[in-house]
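Asks: Below are the sequence and a predicted model; questions follow.
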Amino acid sequence: MLFPAWYFMGAFWAGIAFTVIAMILLKRSDSYFDQHMGPHQMHDLGKLTFGFAIFWAYLVFSQYIVIWYGNMPWEMSWIIDRSGEDFGGLSLLVIVLCFLVPFAGLMGRDPKMRSAWLGSVAAIAMVGLWLERWLLIAPTLHEPGTSTLTFWEPLIGLGFLGLFALSVRWFLSTFPVIQIWQPPQEPEMMEREGPSQVPEDGSSREPAGV
């Protein structure tokens, strides 16, 4: 039951990494957006990137330790195929890109608030997550004696990334990134009741018509 959580969390983390990159690009191209997205927002995204790197490593290790401890042949083959001679190096590269680089690169407060550094770490994490998704499928379809990773796989991934970037660009050109059509909300005016007028004799007067 750990694999669905691992897969979903990786996709969610990729969305956070893309949000970091998109935010940095918008800050450089849109002065109005730059005014509303300051260092505090950058720090929050940096903390999310750092935290999900640790959470990703936790889920990967949890998935591995369950398969290793169970020692079931039909489950062990999944790890053996991805840790052997053909794909072992790429599996280690995924761990470096998805965990070691974000963990070491975003340690502390200052790296999370530097846009260029945070964007570079987010881009590296996205490359690692793409390679992780590729390793979920490629070893199963791999034939012995053939190359493991060709230029076609990254090219196809870049093609889909380009389509996604074009759709995001169309959305940003059609709808404002920050709500600008609503005026700033003002506190509601509270009606104040005037002082009650009580006759000098102390008697109460009923309104006319009652």
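Replies: Arrived safely, thanks for sending.
Asks: Every contact and neighbour count from this point should use C-alpha atoms.
Replies: OK.
Asks: So which bits of the helix or strand hosting residue 76 are buried?
Replies: Element membership for residue 76, per DSSP states H and E: helix 73-83. For helix 73-83, the neighbour count (16 or more other C-alpha atoms under 10 Å) marks 81, 82, 83 as buried.
Asks: For the helix or strand following that helix, name the packing helices and strands.
Replies: Remark: after helix 73-83, the chain's next helix or strand is helix 88-95, criterion DSSP H and E. Judged by 3 or more C-alpha pairs under 8 Å, 6 or more residues apart in numbering; DSSP states H and E, the packing partners of helix 88-95 are helix 73-83, helix 115-141.
Asks: Would you mind saying which of those lies nearest residue 164?
Replies: helix 115-141 (14.2 Å; C-alpha to C-alpha).
Asks: Look up how far residue 171 lies from residue 24.
Replies: Using C-alpha to C-alpha, to the nearest Å, residue 24 is found at 17 Å from residue 171.
Asks: Those two - which one has more neighbours?
Replies: residue 24 (18 against 12; other C-alpha atoms under 10 Å).
Asks: Report the contact partners of the more buried one.
Replies: For residue 24, the contact set (C-alpha atoms under 8 Å, 6 or more residues apart in numbering) comprises 115, 116, 119.
Asks: So the closest residue to the second one other than its chain neighbours: helix, strand or coil?
Replies: Looking back up the chat, that one is residue 116. The shortest distance from residue 116 to any residue other than its chain neighbours is 7.8 Å, reached at residue 24 (C-alpha to C-alpha, 6 or more residues apart in numbering). Judged by DSSP: H, G, I helix; E, B strand; the rest coil, the three-state class of residue 24 is helix.
Asks: let's bring in a second model and compare:
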Amino acid sequence: MTTPATRYQAPRDISRLLKGIAGFGAAIVVAGVFIAPHRTWPSVLIAGYYLLSLGLAGLFFIAVQYVGKGIWSTVFRRVPEAMTSVLVPVGALLLIALGLGAHTIYEWSHHAAVAQSRVLQAKSGWLSLPFFLGRSVLYLLIWIGFARAIVSNSRRQDEDGSRERTAKNMRYSAIFLVAFALTFSLATFDWVMSVQPHWYSTIFGLYNFAGLFENGLATMSILVIVLRRSGPFRGIINDHHLHDLGKYVFAFSTFWAYLWFSQYMLIWYANIPEEVTFFQKQMSGGWRSLFLLNFGLNWLIPFLTLMTQAAKRSEGVMLKVCTVLMVGHWLDLYLMVIPSYGGATPPIGLWEVGPILGAVALFFLLVSRALGQANLLPVNDPTLDASLHHHL
């Protein structure tokens, strides 16, 4: 069994592989900005938003566990804490991408387009580039501030064992959950929904939260299982922990499906011209197969596979399902953004795949480094012993 003070060190060959893939993705982005900017910048937006969502999912999970006094997850809390390490570097990269690529990504950033559209003129007070970038900075500062406060309190508790740090994190978490609901919805409206500025959905923020948390849970489960298999969590993470993670993944996959159907059904039934444009492209030509595949990857496969207790407790099954969900979330974001620029056939090539591959490699590289900066177990957390002996 790993000693409580153990810190994680990623194998060198894995680190080299991740660096290579991340470098490959970065090279594709640099080349694509000059060769195919209209395909590359939207893909960079997707990759940045995807990565940022993983960091926010880790922070949201921690906050929910503190507020709900969830003891079972204390043993692997350092995993979602490590996931938050992406917020600063990825946030900075996303801001740069939004600033440099805005005129390629967003129709509303062109004065000529605004002059020809009453809808864009009505939204011009909100959708102005300086205000847009200013809001983006504010969102990131709020998220990073809460992440720093909560994670630093958790790590300092390893040194002084103060129970007051747990109480502080409960208060911080409660405030964060309220702030997150507002800021994430607004960020999603700004960064993703405004790609199609004439279109709107009243549940778009909630729908994207469901995707964020579903994918975050899947990614967190992969990290926990890999750490269990490779040794650091062997004998520490038991089948009951894995079962609970499986239930979370199963539940939020179904929650995502509920919101997916709700958004589609309401738009289809109302048949309002400003709303139906979002699905018209997705349900025609070569896009239709991806539209159906999106539903299959994000709900049908996880739902049918994880129905049994044995499946939720199987490392192999969970790894496969969670990998499917990671791909599914990228496809979901792809369908939110790319149809605005694509033709009758979905463009899926180097300019679309390269950025997301590099982003995912960068995520795992940053997380592996963050896991080595603190004890793998929160050794002085008052709930650790109960978490170690968690059973259903």
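Replies: Ah, there it is. From a predicted model like this one, the values you see are computed outputs, not experimental measurements.
Asks: about what we covered before: looking at the buried residues of helix 73-83 of the first structure, spot the one nearest residue 134 of the first structure.
Replies: Once C-alpha to C-alpha is applied, the member of the buried residues of helix 73-83 of the first structure that ends up nearest residue 134 of the first structure is residue 82, at 11.0 Å.
Asks: Distance-wise, check the alignment partner in the second structure of that closest one relative to residue 187 of the second structure.
Replies: Residue pairing (TM-score structural alignment): residue 82 of the first structure is matched to residue 282 of the second structure. Distance, residue 282 of the second structure to residue 187 of the second structure, using C-alpha to C-alpha: 23 Å.
Asks: again with residue 347 of the second structure
Replies: 26 Å.
Asks: Which one of the two is surrounded by more residues?
Replies: Between residue 347 of the second structure and residue 187, counted using other C-alpha under 10 Å, the more crowded position is residue 187 (19 against 16).
Asks: residues in the first structure aligned with the host helix or strand of the more buried one?
Replies: Per DSSP H and E, residue 187 of the second structure falls inside helix 163-191. Counting by TM-score structural alignment, helix 163-191 of the second structure falls onto no part of the first structure.
Asks: that older thread, for the helices and strands packed on helix 88-95 of the first structure, which one sits closest to residue 100 of the first structure?
Replies: The nearest among those, by C-alpha to C-alpha, is helix 115-141 at 9.8 Å.
Asks: For residue 259 of the second structure, give me its contacts.
Replies: So residue 259 of the second structure contacts 206, 207, 210 (C-alpha under 8 Å, 6+ apart).
Asks: nearest spatial neighbour of the aligned residue in the first structure for the last one, skipping sequence neighbours?
Replies: Okay, so that is residue 210 of the second structure. Alignment note (TM-score structural alignment): residue 210 of the second structure maps to residue 9 of the first structure. Excluding the flanking residues, the one nearest residue 9 of the first structure by C-alpha to C-alpha, 6+ apart is residue 56, at 7.2 Å.
Asks: still on that earlier bit, as TSV, the buried residues of helix 73-83 of the first structure with distance to residue 139 of the first structure would be great.
Replies: Formatted as TSV, those follow (distance: C-alpha to C-alpha, whole Å):
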residue	distance to residue 139 of the first structure
81	6
82	7
83	10
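Asks: from these, which is closest to residue 32 of the first structure?
Replies: residue 82 (47.1 Å).
Asks: Next, count neighbours for the residue nearest to that closest one when sequence neighbours are not counted.
Replies: Of all residues not flanking residue 82 of the first structure in the chain, residue 88 sits nearest, at 5.7 Å (C-alpha to C-alpha, 6+ apart). Residue 88 of the first structure has 15 neighbours, counted by other C-alpha under 10 Å.
Asks: Could you double-check that residue 88 of the first structure lies in contact with residue 94?
Replies: No: distance between residue 88 of the first structure and residue 94: 10.0 Å, which falls outside the contact criterion (C-alpha atoms under 8 Å).
Asks: show me where the stretch 51-200 of the second structure has helices.
Replies: 78-83, 87-105, 111-115, 118-123, 129-160, 163-191 (DSSP state H, counting those that start in this stretch).
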